[in-house]
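Asks: can't give you the sequence, but here's the structure:
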């Protein structure tokens, strides 16, 4: 049987050579037919202690390392989010700007003056 691989976010690295990874998945509720998020936390073995809080990592099932640990970190854990997520976020942002969905906000000088006048009136 192939070993399962999951992707998640590191939520704790307090223990030596162990990280807690939060894995989220989307499932459809059988009664209401609404897509809801389900999450589970897994204790994973991190032999070099390289994972930091907030890292996106991949964990793989392995023979039991300790009472709670049966997963090992196989990628990620560089102190930065994974490259494919960064690129996906940048591509989405560029696309939104190109299509005109996002307009940069410009501060108007007149608005700043009216705010200053209102604060002077209160004093």
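Replies: All right, it came through fine. Owing to the predicted nature of the structure, the values given are computational and were not obtained by experimental measurement. Residues are numbered from 1 along each chain as shown.
Asks: From now on I want contacts and neighbour counts done on CA atoms only, so please keep to that.
Replies: Fine.
Asks: My read is that residue 48 contacts residue 17, right?
Replies: Yes - the pair residue 48 / residue 17 is scored as a contact, 6.7 Å apart, by CA atoms under 8 Å.
Asks: These two: which has the busier surroundings?
Replies: Taking neighbours as other CA atoms under 10 Å, residue 48 and residue 17 compare with residue 17 leading, 14 against 10.
Asks: Pull up the gap between the more buried one and residue 90, please.
Replies: Distance from residue 17 to residue 90, counting by CA to CA, to the nearest Å: 32 Å.
Asks: Please compare the first structure with the one that follows:
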């Protein structure tokens, strides 16, 4: 495995696709979930740690992921205007 600048894992198989781990924040759409990925970066001038959150729309074919679940998503071809990620697996279920 390789790591790029943002410390996300780049897989060797399937043409080096990027995977990320995040939390599902919305599952109201059909076959789509919104996943929030948080990363902790250092401010370039003040050197204080800052938390950045990015939201991705990911394809969930069987509507298995629900709000609060921790999922792993993988980059894929564009599936719609905003959706170019898909859910690989659910790592942790919400209680």
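Replies: The structure has been received and is ready for your questions. Given the structure is predicted, the values throughout are model-derived calculations rather than measurements.
Asks: Now the TM-score, please.
Replies: Overlay of the two chains. TM-score (TM-score structural alignment, normalised by the length of structure 2): 0.80; 80 aligned residues with a CA RMSD of 1.4 Å.
Asks: and the longest helix for structure 1?
Replies: Of all segments of type helix in structure 1, defined using DSSP state H, the longest is helix 83-99.
Asks: which parts of it are buried?
Replies: For helix 83-99 of structure 1, a neighbour-count test (16 or more other CA atoms under 10 Å) marks nothing as buried.
Asks: same question, stretch 17-33 of structure 1
Replies: 18, 19, 20, 21, 22, 23.
Asks: need the next SSE after whichever strand or helix holds residue 25 of structure 2, C-terminal direction.
Replies: Using DSSP states H and E, residue 25 of structure 2 sits within strand 19-29. Going down the chain from strand 19-29 of structure 2, the next helix or strand is strand 32-42, by DSSP H and E.
Asks: That next one vs structure 1, average distance?
Replies: Relative to the matching residues in structure 1, strand 32-42 of structure 2 has an average distance of 0.3 Å after the fit, by mean CA distance after the TM-score superposition for structure 1.
Asks: hang on, the earlier thing: what range in structure 1 does the strand holding residue 25 of structure 2 sit on?
Replies: Structural correspondence for strand 19-29 of structure 2: residues 5-15 of structure 1, per TM-score structural alignment.
Asks: Buried residues in that stretch, which are they?
Replies: For stretch 5-15 of structure 1, by 16+ other CA under 10 Å, it's 6, 7, 8, 9, 10, 11, 12, 13.
Asks: Save these as JSON lines, and put in distance to residue 98 of structure 1 too.
Replies: Listed next are those as JSON lines, based on distance: CA to CA, whole Å:
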{"residue": "6", "distance to residue 98 of structure 1": "34"}
{"residue": "7", "distance to residue 98 of structure 1": "31"}
{"residue": "8", "distance to residue 98 of structure 1": "31"}
{"residue": "9", "distance to residue 98 of structure 1": "30"}
{"residue": "10", "distance to residue 98 of structure 1": "33"}
{"residue": "11", "distance to residue 98 of structure 1": "35"}
{"residue": "12", "distance to residue 98 of structure 1": "38"}
{"residue": "13", "distance to residue 98 of structure 1": "39"}
